[in-house]
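Asker: the sequence and its predicted three-dimensional model are supplied below.
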Amino acid sequence: MRAMRLHALNERLRLDEIEPPVPAPGEVRLRVEACGLNFADTLHVKGRYQEKKTLPSALGGEVCGIVDALGEGVEGLARGDRVAALVGEGLAEFTLADARLCTPAPEGMSPEAAASFQVAYGTSHVALDHLAKMRPGERLLVTGAAGGVGLTAVEIGKLMGAEVIACARGAERLEIARRAGADHLLDSETQDIREVCLGLGGLDVVYDAVGGDQWTAAFRSCRFGARLLPIGFASGEVPQIPANLLLVKNLTAIGFWVGAYKTHAPEVLSGSLAQLFAWWSEGKLTPHVSNVLPLEEAEAGLDLLRNRTATGKVVVRIG
């Protein structure tokens, strides 16, 4: 099979011909149709992600594919089933997946859409619903609101009944967030985040994919009892959280890494994805895939994420 693999840190991916993997007990092998790329993949290239890969290794953590083979003990799945799954090496013609993390893809959903749902929509849904327990009428700030993950937070936040402030760079990106349902648009290059948020009455929930100065401004814009979700650090600066301000305002900072749920609570992820697919089937969610590339151009997809030029999801079409 063909696979785009990383052989050494800080190098470009190479297109390799290797043997297809064999599923272990509890696993299935998928014939990959499409693989979603995420900012985490760019961190894997640098060796800076929480989870370290043994090289050489393919990147890509989410796919849509057809069940091709089943490991011992797998129940509820059969060869030929079309599923979305969180995986370890998705940039390949075949990959392995934990059967517990395979969710049937809705009829009529494109491979690109199904592959792009799990990390972006799943992160936002689990963060806002399961962790922050956001309620209708609360005010939500989303930083990096036109990115692959941030845009889903805008959409899900609005679906959950929040008043959504979308923070992004420039009118073009903010227009994308507006179409996703944002109530207020905040240009991070020309406007003062704290001034705007306090002017609206302060924040109840912060969904921050940027870090750095944007986190600091959002933190200082929180109302009593607000919840803050540090989702990622696209700015390259990991913020420090002053515990004294947590105390004074009764704030809660909630860490969330989707990879930990794969090991410790896979049922939370599969349950979330089932709900998200149901919303898609009802016409309540519209995934925004901005770029679709062939397998041999996966490196160009990573460049779109590194340069923060993608608006929405970047997907590699394989099968």
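Answerer: Yep, that arrived.
Asker: CA only for contacts and neighbour counts going forward, please
Answerer: OK.
Asker: nearest the geometric middle of this protein, what residue?
Answerer: residue 120 (2.6 Å; C-alpha atoms, centre = their mean).
Asker: residues touching that one, list them.
Answerer: Residues in contact with residue 120 (C-alpha atoms under 8 Å, 6 or more residues apart in numbering) are 148-150, 152.
Asker: is it in a helix, a strand, or coil?
Answerer: With DSSP: H, G, I helix; E, B strand; the rest coil as the basis, residue 120 sits in helix.
Asker: now swap in residue 298 and tell me
Answerer: Classified using three-state DSSP, residue 298 is helix.
Asker: the residue lying closest to it once chain neighbours are set aside and residue 161, how far apart?
Answerer: Leaving aside its chain neighbours, residue 298 sits nearest to residue 316 (6.4 Å; criterion: C-alpha to C-alpha, 6 or more residues apart in numbering). To residue 161, residue 316 is 33 Å away according to C-alpha to C-alpha, to the nearest Å.
Asker: the two: which is more packed in?
Answerer: residue 316 (29 against 15; other C-alpha atoms under 10 Å).
Asker: second structure follows, compare the two:
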Amino acid sequence: MDDQGTELVEIEEFTLRRVSLGKPKVTITQSAGTQNKELPPASERDNFYLTISSPGALDTLTFQPAPNQKPGSGEVEIEVGAAGLNFKEVLFALGLMPVPSDFNLKFGLECAGRIVALGEGVENFEVGDKVMAFGSSCFSQFITTPAQLVVPKPESLSLQEAATIPIAFTTAYYALLKLGRLRQGEKVLIHAAAGGVGMAAVQIAKWKGAQIFATAGSPEKRQFLHSLGIEHVMDSRSVAFADELMQYTDGKGVDMVLNSLGGEFIPKGLSVLARYGRFLELGQRDILNNSQLGLGSFEKCLSFFAIQVNSGLPEFNSLWCEVVHQFQEGHLSPLPYRVFPMTEVSDAFNYMARAKHIGKVVISLEDKGAIKSQMSTENTMGQEVQETLSFSTALSHQFPISSVNPGKLKKTGLPVSKSQQQVELLENGLSPSEGIEVFNRILGSIFPQVLVSNNNLIAGINSNSTSQTTSYLETFEKPDLNFPIQSIQPIQPTHSRPDLSNAYVASRNETEQKIAHIWQNLLGIERVGIHDNFFELGGDSILAVQVRSKLQETFNKEFLTTDLFEYPTISELAGYISQKQVEKNDFQQAHDRAEMQQEAMQEEIQLIERRSKRRG
């Protein structure tokens, strides 16, 4: 606190003063040196969770403030340090899979961290214990979860390494050993073996002495699996794997298939099983869609297991502890992983959606102050701050930017201005190290008003908003800006249009221009011609989902992801949109005519009734 009694907040090398018209929302964040100090009660601590406002558009992932929940009987509260991302969550975010009622689009199913509070009756843990856990909303600062879902973290593992373990290894362990009863010398096919569950299954199968056959979706992943000593690795994106596998096994097939692929891959997988083989189904989509499956393959006395490992599983805690014991004994080891800071969480979802990962994707939640400073909620800033940031608020629809006064900055720290899409701040905000450099430069500045952005201000404005933004900026008297307003230009492309068989043809109307703009942004291409095929430009089914979302937002109409497969060029898609509008207009006109005819008929009936009454 300062000499006026105002509470201060220490964040690395900065001291920030609370400023708020209402209840202060900024609280003390822990640094490395205070990790073991007692925290305030749960009701007095800030928390947040990750959600998505528009499933199908990953750029609407955002952290939201959340009340902190005191652990109840048999529960523990964990301060999350790292959390694993799972493909099921990506499918939820993309709108490709029905969301369970208990999920509520609060992401994060597994984590590693330290216990900060114990509920009544919890005796096998202490405050301060480092743990791994299953839970809900694990992309949060704190989570409360049943103690039976929590196990001690092996001391040799970091929090990020520990976050690769819960779902991947318990799922693979339960499938291969508890249900499949994998034995030494048996043959097992592991689909998508470079993913989280796949790589965990590879470790378990090797440990048990099984012969492994694998599939993966890219040459790089297949090469990686070869480097692990797996001789036979096939393409997971082609059903040709079945014929190849039967050749490798001299027509005998395998004893077990660990499957995560859908559609026609399921009957193909059943076809490569030897007599008394076991089919272990990890996927949910075909089950939820009630897909049909012929029984012919089961003439070989096959077993089919639908697998979903969660807290509802009988004796779940025993399974979880058994898995961790194998790490302590050295039989298993953490998965390879890629870490994304919490401020780049949408990048993590995109990365997994494009199937680029090997092993696990882990979100680090150790820099919680970055999220707190970037989450902007009602009543978090005083009037003085709102006035200071009014200039940048006008621009927040296009790019994250803040306007600060260096003179006041020497004693006051300011939260960033609220953005319409908060995730833009998460993706483009300054890191702590960048903030230190910028603050040092601002404090030595002679300018009374300074704009701060980590990306080029000019590059932050797209072609559709250039004139509007320029016009708006001209209404401000800001003589200290170090560039002319007229110099604002459209956003710059990331790479040029690839060589295609068709020549480039520019957009001819507003509809085509809007579609081209969506494609350019999502594909990162300099320019897109109206006859360019979306998939030849590098598009895929995941990007198609995001295109659908942007089309619905832009044209205020319903679209299907399959529309892009049926109309893969801008000209075809624009024609389809125009036709939909014509059909809508025709329908409306027909509806209006029918209403007019009905009204005329009603009037005629009423006239006849009146005449009948007069005659009566």
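Answerer: That came in fine, so what should we check first? What you see is a predicted model; the values in this text were computed from it and never measured.
Asker: overlay the chains and give the TM-score.
Answerer: Once the chains are overlaid, their TM-score stands at 0.90 when taken by TM-score structural alignment, normalised by the length of structure 1; 313 aligned residues with a C-alpha RMSD of 2.4 Å.
Asker: ok, back up a step: the residue nearest to residue 298 of structure 1 corresponds to which position in structure 2?
Answerer: Matched to structure 2 by TM-score structural alignment, residue 316 of structure 1 sits across from residue 363.
Asker: and the host helix or strand of its match, how far from the chain's centre?
Answerer: Assessed by DSSP states H and E, residue 363 of structure 2 sits inside strand 360-364. Remark: strand 360-364 of structure 2 is offset 11 Å from the chain centroid, using C-alpha atoms, centre = their mean, to the nearest Å.
Asker: alignment lookup: the residue nearest to the centre of structure 1 to structure 2.
Answerer: Residue 120 of structure 1 maps onto residue 168 in structure 2, by TM-score structural alignment.
Asker: quick one: residue 304 of structure 2 and residue 256 of structure 2, what's the gap?
Answerer: Relative to residue 256 of structure 2, and taking C-alpha to C-alpha, residue 304 of structure 2 is found at 10 Å.
Asker: can you list residues touching both of the two?
Answerer: By C-alpha under 8 Å, 6+ apart, the residues touching both residue 304 of structure 2 and residue 256 are 278-280.
Asker: mark which of those residues are buried, thanks.
Answerer: Buried by 16 or more other C-alpha atoms under 10 Å: 278-280, out of these.
Asker: between those, which is nearest residue 548 of structure 2?
Answerer: Nearest to residue 548 of structure 2 out of those is residue 280 (C-alpha to C-alpha; 33.1 Å).
Asker: could you check which residue of structure 1 pairs with the closest one?
Answerer: Per TM-score structural alignment, residue 280 of structure 2 is aligned with residue 229.
Asker: how about the secondary structure of that match?
Answerer: With three-state DSSP as the criterion, residue 229 of structure 1 reads strand.
Asker: what about residue 299 of structure 2, how many residues close to it?
Answerer: Around residue 299 of structure 2 there are 9 other residues, counting by other C-alpha under 10 Å.
Asker: again, but for residue 130 of structure 1
Answerer: 12.
Asker: ditto for residue 306 of structure 1
Answerer: Residue 306 of structure 1: 16 neighbours (other C-alpha under 10 Å).
Asker: ok, back up a step: so can I have a markdown table of the shared contacts of residue 304 and residue 256 of structure 2 showing distance to residue 134 of structure 2?
Answerer: Output for these, formatted as a markdown table (distance: C-alpha to C-alpha, whole Å):
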| residue | distance to residue 134 of structure 2 |
| --- | --- |
| 278 | 28 |
| 279 | 26 |
| 280 | 22 |
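Asker: now do the same contact list for the residue nearest to residue 298 of structure 1.
Answerer: Each residue near residue 316 of structure 1 by C-alpha under 8 Å, 6+ apart is listed here: 34-37, 91, 112, 292-295, 298, 301.
Asker: separation between it and residue 155 of structure 1?
Answerer: For residue 316 of structure 1 relative to residue 155 of structure 1 (C-alpha to C-alpha), the value is 23 Å.
Asker: next, the residue located most distally from the centre of structure 1: secondary structure please.
Answerer: Going by C-alpha atoms, centre = their mean, the residue of structure 1 most distant from its centre is residue 248, 31.8 Å out. Look at residue 248 of structure 1: counting by three-state DSSP, its state is helix.
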